[in-house]
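Trainee: Give me the fold of what follows.
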Amino acid sequence: MQLTSERAEIIALQVLGWLASDDDLLGVFMGASGLAEGDLRARAQDPHFLGSVLDFVLMDDAWVVAACDTVGLRYEQLAMVRAALPGGEQVHWT
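Mentor: You can find the predicted model right below:
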């Protein structure tokens, strides 16, 4: 899957929409990130923030499945979308 950064941002915004639709999970995200509700809206256009949203979702397979089913991605594609956003580069330590 070849992604432009613009397409990755659009998908990440869709995932953010999915996250925002689940009050319980959104509360977990907000608590983990330290954000207030107004911060969420203000930062939604920041590619670095969108990367952190995907980092959060990628922590749990059930969240990945639910998010991908909602936005129409294959499960393995979410990690590819994350890689296309700032901070998502693979680091090779060798």
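
Trainee: Only C-alpha atoms from now on, for both contacts and neighbour counts.
Mentor: Noted.

Trainee: Most remote residue from the middle of the protein, which is it?
Mentor: Thr94 (28.0 Å; Cα atoms, centre = their mean).

Trainee: In this structure, where's the longest helix?
Mentor: In terms of residue count, the longest helix belonging to the chain (DSSP state H) is helix 5-20.

Trainee: Can you name the residues in contact with the following helix or strand past that helix?
Mentor: Heading C-terminal from helix 5-20, the first helix or strand you meet, by DSSP states H and E, is helix 23-33. Applying Cα atoms under 8 Å, 6 or more residues apart in numbering, the contact partners of helix 23-33 are 19-20, 36-37, 56.

Trainee: now the other sequence, so there's something to compare against:
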Amino acid sequence: MQKDTAETIALQGLAFIAENESELTAFLEATGVDIKTLRANASSPHILAGVIDFLMMDDKRLLAFCEEAGLPPETPGEARQALPGGDLPHWT
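Mentor: Now for the predicted structure:
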């Protein structure tokens, strides 16, 4: 997956999180980011990687996001690989 596509999916994920106050609160608590920093850096690849990580922490949340976004459930995992820290080691 291309980085720009992964970032778009993560931005969709951020919008999904932001629509629900309890999800947003949980995201802020899980990441340690405050709302001001989130607003100022929402398009940062590192923040976007955190969004995907947060979505993938809970199957119910992940599936709800994928359903709303019209994405197959494996897509966020593929997107995560294209964002910082998502590279999988290749031993061959």
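
Trainee: What would you report as the TM-score here?
Mentor: Overlay of the two chains. TM-score (TM-score structural alignment, normalised by the length of the second structure): 0.91; 92 aligned residues with a Cα RMSD of 1.5 Å.

Trainee: contacting residues for the residue farthest from the centre of the first structure?
Mentor: With Cα under 8 Å, 6+ apart, Thr94 of the first structure has no contacts at all.

Trainee: tell me the centre residue of the first structure?
Mentor: Judging by Cα atoms, centre = their mean, the first structure has its centre closest to Leu54, at 2.2 Å.

Trainee: and that one, what helix or strand is that in?
Mentor: helix 47-57.

Trainee: counterpart of that helix in the second structure, which residues?
Mentor: Helix 47-57 of the first structure corresponds to residues 45-55 of the second structure when matched by TM-score structural alignment.

Trainee: go on, stretch 26-37 of the first structure?
Mentor: So stretch 26-37 of the first structure sits over residues 24-35 in the second structure, by TM-score structural alignment.

Trainee: where's that stretch relative to the chain centroid, distance-wise?
Mentor: Relative to the centre of its chain, stretch 24-35 of the second structure is centred 13 Å away, using Cα atoms, centre = their mean, to the nearest Å.

Trainee: ok, now stretch 33-51 of the second structure?
Mentor: On Cα atoms, centre = their mean, the centre of stretch 33-51 of the second structure falls 10 Å from the chain's centre.

Trainee: Please apply the same query to stretch 74-81 of the second structure.
Mentor: 9 Å.

Trainee: What of stretch 76-89 of the first structure?
Mentor: 9 Å.

Trainee: what range in the second structure matches it?
Mentor: Taking TM-score structural alignment, stretch 76-89 of the first structure hits residues 74-87 over in the second structure.

Trainee: ok, for Ala12 of the first structure, nearest residue in space, not its chain neighbours?
Mentor: Leu50 (5.8 Å; Cα to Cα, 6 or more residues apart in numbering).

Trainee: now swap in Gln12 of the second structure and tell me
Mentor: Ala69 (7.3 Å).

Trainee: same deal with Leu14 of the second structure?
Mentor: Val51 (6.1 Å).
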